[in-house]
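Novice: What follows is a predicted protein model with its sequence.
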Amino acid sequence: MSARAVVTGMSVVAPNGLGTEEYWKSVLTGRSGIGELTRFDVSRYPARLAGQILDFAAEEHLPSRLLPQTDVSTRYALVAADWALADAGIEPGTLADYDMGVVTSTGQGGFEFTHREFRKLWHQGPQFVSVYESFAWFYAVNTGQISIRHAMRGPSAALVAEQAGGLDAVGHARRTVRRGTPLVLSGGVDSAFDPWGWLSQFATGRVTTADDPDAAYLPFDAAASGHVPGEGGALLVVEDAESARRRGAQQVYGEIVGYASTFDPRPGSGRPPGLRRAAELALAEAGLTPADIDVVFADAAGVPELDRAEAAAISGLFGPRGVPVTAPKALTGRMAAGGGPADLVAALLSIRHGVIPATANSGRVPEEYGIDLVTGEPRAAEVRAALVLARGRWGFNSAVVATAAAG
């Protein structure tokens, strides 16, 4: 019998809260982290709103030797890793180094770091480029830096699938635990708020140009006009349930019981998108039916055609208005690879506290969508199982099923 994969620690670094407690409080009270981007002058850009982390000072959390060699996204990841491991009660010597792995995802890499070094190359010459440019930009750097910092030498990986990547990382961590590794730290973190990174996001055609923070990112709303980019993410400690019991884990937030990923067919093929299939496969792996799911944490693109497609997948699987649907990322913006893991944290807390967060600002859901979007205020409910969905650009789909941990 395969090992059960439980979550024993987690942490969030998000525009509306640093740490799990602050993030969850913001999600329940509707406190937004969306405002005008201040990292550089955006006054001449058509899109100016972002989910930006404003109260993070890396030097307060990390040793000075790490600062010259890390992009802002890696700094977020390192701090989130510290907090998640502390939350799980993992200290040096708790487990052997080869019994702990790291699986992370980033969809954007070290944008700000590498573009700063490119400017040095062009304007000053190659001798001025940081030696750390050799790895600070790389998609695997978060996995590597966390592994080094915490002596986690077990099976590790780095996955890239844009917004879907964070859930893929958690799914891979679950698989790694079920294959015999006692503990895997997993999740996703992203940031791309330098001028190049900002333009690359706007070039997708999916970023809203609305200038009112409370009416910009409106998932599933009739007035949806695109999403607001965000930065940050979440990391979770995924652990073998028996190993966690033996070491006296401080708490178990829940269990990851199902995961699946699919890829959309080519445009114009006439075949449906793969999101519903991902959800069906994740439920099948979990041994659950749609009737067992108490809430869906939606991908929530905020683009009408994509919202319509996701609504069709949800209503087609669960029936019209057959399950509550929510999108906490309306308060943070889409955090690329960090969005899915942050939703998973919220899903596990919904299970623990018996409440479904509301989707901020959205309220005029087209009738033809056929979904029960939780709006206005959080909804009290018995939540035993949650489905978390994510879609990445170019056709990636991922689904994770989380439940309350078995006794």
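Specialist: Looks like it arrived, so ask away.
Novice: use CA for all of it now, contacts and neighbours both
Specialist: Noted.
Novice: which stretches of the chain form helices?
Specialist: Using DSSP state H, the helices of the chain run over residues 20-29, 72-88, 111-123, 133-136, 141-150, 165-178, 195-202, 241-247, 275-286, 304-318, 339-353.
Novice: Can you point out the buried residues in stretch 210-223?
Specialist: 210, 213-214, 216-223 (16 or more other CA atoms under 10 Å).
Novice: how far is it from where the chain is centred?
Specialist: 21 Å (CA atoms, centre = their mean, to the nearest Å).
Novice: Equivalent analysis for stretch 74-92, please.
Specialist: How far stretch 74-92 lies from its chain's middle: 16 Å, per CA atoms, centre = their mean.
Novice: mind listing what's buried in it?
Specialist: By 16+ other CA under 10 Å, the buried positions in stretch 74-92 come out as 74-85, 87-90.
Novice: try it against this one:
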Amino acid sequence: MSVITGLGVVAPNGVGVKEFWAATLTGRSGIGELDRFDTSGFPARLAGLVDGVDPAQHLPSRLMSQTDVSTRLALIAAQGAIEDAGVDTSAMTDYDMGVVTANASGGFDFTHREFKKLWSQGPEHVSVYESFAWFYAVNTGQISIRHKMRGPSIALVAEQAGGIDALGQARRVVRTGVPLVVCGGVDSTFDPWGWASHLAGGRVSVDPDPATAYRPFDSHAAGHVPGEGGAICVLEDAGAARARGARVYGEIVGYAATFDPAPGSRRPPGLGRAARLALADAGLGPDAVDVVFADAAGLPALDRAEAQALRDLFGVRGVPVTAPKSLTGRLFSGGGVLDVVAALMSMQDSVIPPTFGTASVPDEYGLDLVIGEPRPAAVGTALVLARGRWGFNAATVIRLPQNGS
């Protein structure tokens, strides 16, 4: 059994689990004006920004010159998760610790800055660190180097689904006999090129009001707000965690990933199948699920498809559904893992956070969407869903620790 013993969060509405969770329950949003460059010529200007942390206060100066924004945030989150787990990595065997992270975009800001130097000043002005700072695997590499973790190291690219995939892969690594794996996802793509790429996808809301720009499952939903950040977890073998007296947040009891069929095939999207497979992997039926943390794309067609998948699995309004990411924006590889953190906190505090911003859910969706204010509820098992662009789907089932875990 794989258990989660440490959590590290760098979210637009809070750095650290305590701050993030308080914001999630009270509706404190991290969405605001994108101010890192001139956005006056763009149709959308809102983003979920991590402004509550100075990486230079957390990382050695040599790393500041080597890393992109996303890697700095990943290193801070990883450090937070390790400290939260109360594990002394220096006392462990290096090959007994692995790292699995997801990253959807690589080091956007770093690499585009170096490209600008290449085009305007010449190759001799390009940083030598460009050779790896842009790469999707750099977060895994930098975490493993900093903490001397020489066990299995994996990097995944599956857009919004990637973070849940990272937890699923980490679970597999633990099953092979590796006692501890640092895992999760973090992204940041807020330079001019990155912002243009977001907008080119056609899914970003152009609503200028931070309170309504991203309102998933709402009758007036018109896109999402991109965000940055994410979360990193410490995943351990249950026996190893028990032997060192670790505090356990919860167990990963089920995981599955699917891929959508080709457009026009008339076959249904793969999200519902991922949810069913994750429940089957957990050995649980739909009636065991106390809450669903939805992918919540914020576009009518995609929201409708997710609502149908949930309706088919749980029945009409058969389970509470929520999407706290309306306060952070969609964080790509960081989004699913941040939802896992919120699910674990829901279990701990017996409360389901609402989907702030959403006010009117179409009846045809058949969803029991938690809106308005937190809902007190005994939460023992949660299903977390994520969809990545181009067909990626992932689902995981999280459960309160059972006796013996």
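Specialist: Noted; the coordinates are in hand. Model, not experiment: these values are computed from the prediction.
Novice: Trace Thr328 of the second structure over to the first structure, please.
Specialist: Aligning on TM-score structural alignment places Thr328 of the second structure opposite Thr332 in the first structure.
Novice: how many other residues sit next to its match?
Specialist: Per other CA atoms under 10 Å, the neighbour tally for Thr332 of the first structure reads 32.
Novice: Equivalent analysis for Val351 of the second structure, please.
Specialist: Neighbours of Val351 of the second structure (other CA under 10 Å): 17.
Novice: so it sits right up against Val370, yeah?
Specialist: No: Val351 of the second structure lies out of contact with Val370 (CA atoms under 8 Å); the separation is 10.8 Å.
Novice: Excluding covalently adjacent residues, which one is nearest to Glu251 of the second structure?
Specialist: Val3 (4.4 Å; CA to CA, 6 or more residues apart in numbering).
Novice: Also Thr396 of the second structure?
Specialist: Of all residues not flanking Thr396 of the second structure in the chain, Tyr255 sits nearest, at 4.2 Å (CA to CA, 6+ apart).
Novice: Counterpart of that neighbour over in the first structure?
Specialist: In the first structure, Tyr255 of the second structure lands on Tyr259 (TM-score structural alignment).
Novice: Tell me how far that match lies from Glu368 of the first structure.
Specialist: Distance of Tyr259 of the first structure to Glu368 of the first structure, computed by CA to CA, to the nearest Å: 29 Å.
Novice: who has more neighbours, the two?
Specialist: Applying other CA under 10 Å to Tyr259 of the first structure and Glu368 shows that Tyr259 carries more neighbours, namely 28 against 11.
Novice: ok, now which ones touch whatever residue of the second structure lines up with Ala223 of the first structure?
Specialist: Aligned by TM-score structural alignment, Ala223 of the first structure pairs with His220 of the second structure. Counting by CA atoms under 8 Å, 6 or more residues apart in numbering, His220 of the second structure makes contact with Ser360.
Novice: And for Thr322 of the second structure?
Specialist: Taking CA under 8 Å, 6+ apart as the test, what Thr322 of the second structure contacts is 291-294, 352-355, 369-371.
Novice: which one of the residues you listed has the most neighbours?
Specialist: Ile352 (31 neighbours).
Novice: In this model Gly372 seems to touch that one, though I could be wrong.
Specialist: No: in this structure, Ile352 of the second structure is not within contact of Gly372 by CA under 8 Å, at 11.3 Å.
Novice: how about Ala402 of the first structure, what's its partner in the second structure?
Specialist: Checking TM-score structural alignment: Ala402 of the first structure goes with Ile398.
Novice: quick one: its match and Gly283 of the second structure, what's the gap?
Specialist: The value you get for Ile398 of the second structure to Gly283 of the second structure, if CA to CA is used, is 12 Å.
Novice: what's the answer for Leu167 of the second structure, then?
Specialist: Separation of Leu167 of the second structure from Gly283 of the second structure (CA to CA) stands at 18 Å.
Novice: Which one of those two is surrounded by more residues?
Specialist: The residue with more neighbours, out of Leu167 of the second structure and Gly283, is Leu167; 31 against 11, by other CA under 10 Å.
Novice: Please name the residues that touch the aligned residue in the first structure for that one.
Specialist: Per TM-score structural alignment, the equivalent position to Leu167 of the second structure in the first structure is Val170. Shown in contact with Val170 of the first structure (CA under 8 Å, 6+ apart): 103, 186-187, 238, 341.
Novice: Nearest to Ser43 of the first structure, out of the helices of the first structure?
Specialist: helix 195-202 (12.0 Å; CA to CA).
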